[in-house]
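> model the following, please.
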Amino acid sequence: MTAARRLRIVVIAPLRFPIRRPHAGGLESAVWGEVAALRRRGHDVTFIAPTGSDFLDEDGPFRLPPLDWPAGAVPTDRTWPDSYHTRNAPALGRALDEIAADPSRYDVISNHCLHPLPLQRAASLGVPMVTTLHTPVDHDFVTAHRAAAGAGSAFLSVSDHTRREWAAAGVRSRLLPNGVDPATWQAGPGGGGIVWFGRIVPEKAPHIAVAVARRLGMPLTLAGRIGDAAYAEQAVLPEIGGDIRYAGELSPDELASLVGRSSLALATPAWAEPFGLVAPEALLCGTPVVGFAVGGVPEVAAGTVGMELVTAGDVDAMATSARGLLRRGEEPGYRAAVRESAVRRFSLDARIASLEAVLGELAAGAVDETALTA
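Prediction:
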C-alpha cells in the first residue's frame, strides 16, 4: 500500500480489560499502540473494545460491556465469570452484526480478540480479517477457523515460535513481531538497582527475580498489576521490604522512567512466552536484560545488544549472567548501543508500516487468505 492510502480499519480488542493506560498487560499494550499508531498515520480506525477503553468515540454496539464478576469472586487473569458467556460474547456478536449489516463502510479488520467468535463469523462479515496470534495454540480458535472453512481469515504471529506452534495445529501465518514506541520507552541513565516488571502472576514468576536479587545483594523494584491475588499473597508480597520494593501498577511513562533508571532488568517467564514484550521495552531504555530461554524470547535476544538468556528456572545462572551485564552496563556507550539495537529491531513504526502493507493487500484483494491458512 502507498503511504497516501487511507484505510477504514476495524480493530477488535480482547475482552478481559479496557484498553487504556496503565495497560493491564503486554497484549493490551500492543493493541493500544496499534490503534494509536494507525490513527496517527491517518487511517480511520473503528475500535471494538470494552467500556473504559481509549479510542471509543461514542456509545453503540462497538462499546462492549466490562467483565461483571459476582460479589465475593476474586478476579484472575485465567478464569472468566459466567457473564463472559452470557453478556460479553453476545455483545461482541452484536458488534460483528453491525459490521456485516453494511460491510462497505470498512476495508479490513485487525483482530486481537481471544474469543473465537470473530473467526467463526469471518466468512460472513464481508470484510477481510487478519488475526494476530498472541498466545499458545487455542483449540477453540482452531475449531472455529475450521468451522468457517478458513474463509475470510488471514493470520499474523508475534514470533516464529508462535507461528510454528499454530502451523502444527493447522493454522498458517506470517511473522510480524510486536513493536515498542521509542517515544515512550526513552533512554535512561541507569545506575540504579534491578527492575522486574509485568503482571504479578505465576507464569511470569516474579518470585524468581527476588531470589536473583538476593543472590546479587542488590535492591530490586517490582512493578505491575496483580493478576493472581493468591499467588501474590503467597509468593511475592511477603518478600517485600528492605531492598525488595513493590512500586505497584505504573503508567507507561512512570514505568519507562523506572526501567531507564535501573541498571538491569530481569525477565523470568515460567511458561513458553509467545513473545515477551518487557525485554524490548527495557532495551529501548538502554537497560540490559537477563531472561529465560523459553518460547519466543530467544528470537528477541538474537541479534540484540544487551540481552542474555539462561536456562529457565536457573537462579544461579541468571545471577551469574546478571553480574556480567552489570559490569558491561558501566562501560561508556554501552547503554546507547543497547537502545540503538532495540530501536532498529523493535520500533513500533516499523511494525505498523509492515502491518499497513498487510492490511492494504487484504483490502485490495491482493492476498488470497487461503494462502496464509491451512
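
> please count neighbours and contacts with C-alpha atoms only from this point.
Fine.

> can you count the residues close to Gly303?
Using other Cα atoms under 10 Å, the number of residues around Gly303 comes to 12.

> what about the helices in this structure?
Ranges of helices in the chain, per DSSP state H, are 26-40, 83, 89-101, 117-125, 139-147, 160-168, 206-216, 229-231, 252-260, 278-284, 297-301, 315-329, 334-346, 348-363.

> want to throw those helices into JSON lines with distance to Thr268 and mean neighbour count?
Shown next, in JSON lines, are these (distance: least, Cα to Cα, whole Å; neighbours: other Cα atoms under 10 Å):
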{"stretch": "helix 26-40", "distance to Thr268": "15", "mean neighbour count": "19"}
{"stretch": "helix 83", "distance to Thr268": "33", "mean neighbour count": "16"}
{"stretch": "helix 89-101", "distance to Thr268": "33", "mean neighbour count": "17"}
{"stretch": "helix 117-125", "distance to Thr268": "32", "mean neighbour count": "22"}
{"stretch": "helix 139-147", "distance to Thr268": "26", "mean neighbour count": "17"}
{"stretch": "helix 160-168", "distance to Thr268": "18", "mean neighbour count": "19"}
{"stretch": "helix 206-216", "distance to Thr268": "7", "mean neighbour count": "21"}
{"stretch": "helix 229-231", "distance to Thr268": "15", "mean neighbour count": "16"}
{"stretch": "helix 252-260", "distance to Thr268": "16", "mean neighbour count": "21"}
{"stretch": "helix 278-284", "distance to Thr268": "10", "mean neighbour count": "29"}
{"stretch": "helix 297-301", "distance to Thr268": "10", "mean neighbour count": "20"}
{"stretch": "helix 315-329", "distance to Thr268": "9", "mean neighbour count": "18"}
{"stretch": "helix 334-346", "distance to Thr268": "19", "mean neighbour count": "21"}
{"stretch": "helix 348-363", "distance to Thr268": "24", "mean neighbour count": "19"}
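
> to compare against the first, here's the next sequence to fold:
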Amino acid sequence: MRIAQIAPLYEAVPPKLYGGTERVVHALVEELVRRGHEVTLFATADSRTSARLVPMAEGGLRLLGTKDPWALHVAMLEEVYAQADRFDVIHSHVDYLTFPFARHSPTPTVTTLHGRLDLPETRRVLARFPEQRLVSISETQRLPLADLPLRWQATVYNGIRLEHFPFRAEPDDPPYLVFLGRISPEKGPVQAIEIARRAGIPLKIAAKIDPADREWAEANFLPLLGTPGIEYLGEVNEQQKAELLGGALALLFPINWPEPFGLVMIESMACGTPVVAFPGGSVDEIVVDGVTGLICRSHTIDEMVAALKRIEQLDRAACRRHVERYFSSRVMAERYEAVYRQVLAESLTEQLGPAIAGLDGRLTTRDLIGRDGRHLLLTARALRNGKTQQAPDEKGQASLDWYDDGRHLGDGHVTERHDVAALNEQDIDRNRPAAD
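Purely as a prediction, here's the structure:
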C-alpha cells in the first residue's frame, strides 16, 4: 500500500527530546515499512526514518523557536495534496488542519486526533467537517463529541517500539519515583512533589516547560525544587527516559485533565515500572488497576501515598506483558492497516456508487478485494486515473474491470466492514481482571 504520513513539524520524527505524537508516528512508520508498505513521511528535515522522507522544515519548530509554525504546516499540507495521486491513503497527524485539503482530494484521508477534544473551538471545527474520517487514540477521548455525527473509523491505541524500552525486573536500590512529561498544572508536578515528600521516597522529574506554562512554573513549581529528595533533570532523550523509567519504583501520574492517551504510561509499563495515577481521560483504558498500576480514585495525595506502600506487590513482568499485548508498534500498525482497508473500501463505494454494492446496498471490504485480498488498491488507483470501467455483465448488471496484476493488499488479510471495531475490542475489556 502507498501511504502518506503527515507528522507535526514541532519536533523531529522521532523527537530529540520531548514529543509524544512524533514518537508515535515514528513507531508506526517504521513498522509499516517493515511490513512491506511504501511509506512517504512528510516531516522535518532532521527526522530519521526508513520511509521516503519529504522534508518540510529545517528542524523541529519548537527547538528552533519558529515564530509562525502554522505557516509551515499549511505549506506542508499544500505539498502533500499536490502529490496526492501518488498515494492510496493519506494519514494525517496534524488534527483539523488537514480537513479543508482532504475535503477536495480524491485520495482518501484518515486523521488521527491526538489532542483533547473537550474544547469548544475544537468542537466547532469538527462539526463543520462531518465527512472527515477520524481515528481516536482512546475511547474516552471522543466522549465530549458523542452528540456530533462524526465519522469515526476506529479507536487505535498508541504503540511503542518495545526494543527501545528494555524490561527491568527490579528497580534501583535505593528506590526512587519518577515524574515525566510536561510541567503544567494539569499534569500535576506540584502534587507529585508533595506525594514523594510525604512518602519519603526521592523523586526524579524529567519534563519540559512550555512558554505558555513558564509563568505558572516559576510561581508554583520551580520554588519547590529545593525540597529534599527532589531532582529536576529537565528534558531527556529516549535512551535516558528508558533508563530513568526502568530504574524507578513507580511512575507518578497525578493528572487533573482528560488525558487523551498518556504515552508515558505505556513506556513506563514496558520497562516493568507500574503507574500510580489519578483517574481521568484514558487512564482506566491503559492501566489495569491492581495489576499494572494503582488508580487512586479519590484524587487525594493521601491515597497516592498509601498506594505507594503497596506498589512492590505488583508484578513488573505483568506490566511488560500488558504493553506487549495491547500497546506495541506491531499491534498499532495492524490496527491501522485495518483502518486503511476500511477507508479504501468506503472511498470506492462512494465514488463508484450503488452499481457494485452488495445485495443489501452496502459494500464490504470483502466485496471489493475478494477472498485473496486482491483488487482494491488497483481499482482505487485506476479510478483516480480514469481507467476503471463499468460494463454490463451477463445479467445486464454493471460490473467492474478490476485491472488485476496479482498484487495483494498488505498481508492479504481480509476483513469485513466492521472488523476494525472488532479488532480493537478483541481481548480488550476495561474491567479485565488481569494482564497476561
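
> make a markdown table out of the helices of structure 1 and add distance to Pro18 of structure 1.
Putting the helices of structure 1 into a markdown table (distance: least, Cα to Cα, whole Å) gives the following:
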| stretch | distance to Pro18 of structure 1 |
| --- | --- |
| helix 26-40 | 8 |
| helix 83 | 16 |
| helix 89-101 | 14 |
| helix 117-125 | 19 |
| helix 139-147 | 22 |
| helix 160-168 | 25 |
| helix 206-216 | 24 |
| helix 229-231 | 20 |
| helix 252-260 | 15 |
| helix 278-284 | 20 |
| helix 297-301 | 26 |
| helix 315-329 | 35 |
| helix 334-346 | 25 |
| helix 348-363 | 21 |
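
> what does Ser354 of structure 1 align to in structure 2?
Aligned by TM-score structural alignment, Ser354 of structure 1 pairs with Arg335 of structure 2.

> which residues are in contact with the nearest residue to that match once chain neighbours are set aside?
Nearest residue to Arg335 of structure 2 in three dimensions, chain neighbours excluded: Val156, at 6.4 Å (Cα to Cα, 6 or more residues apart in numbering). By Cα atoms under 8 Å, 6 or more residues apart in numbering, Val156 of structure 2 lies in contact with 135-138, 332, 335-336, 424.

> wait, which of the residues you listed is closest to Arg23 of structure 2?
Nearest to Arg23 of structure 2 among the contacts of Val156 of structure 2, counting by Cα to Cα, is Met332 at 12.9 Å.

> how close does that closest one get to Ile160 of structure 2?
Note on Met332 of structure 2: its distance to Ile160 of structure 2, by Cα to Cα, to the nearest Å, is 8 Å.

> please apply the same query to Leu383 of structure 2.
With the distance defined as Cα to Cα, Leu383 of structure 2 ends up 36 Å from Ile160 of structure 2.

> the more surrounded of the two?
Counted by other Cα under 10 Å, Leu383 of structure 2 and Ile160 do not tie: Ile160 has more neighbours, with 25 against 17.

> need the counterpart of that one in structure 1.
Alignment note (TM-score structural alignment): Ile160 of structure 2 maps to Val180 of structure 1.

> mind checking how far Ser104 of structure 1 is from Gly224 of structure 1?
As judged by Cα to Cα, Ser104 of structure 1 and Gly224 of structure 1 stand 42 Å apart.

> more neighbours: these two, which one.
It is Gly224, of Ser104 of structure 1 and Gly224, that has more neighbours when counted by other Cα under 10 Å, with 22 against 11.

> hang on, Ile240 of structure 1 packs against Tyr246?
Yes: under the criterion of Cα atoms under 8 Å, Ile240 of structure 1 makes contact with Tyr246 at 6.6 Å.
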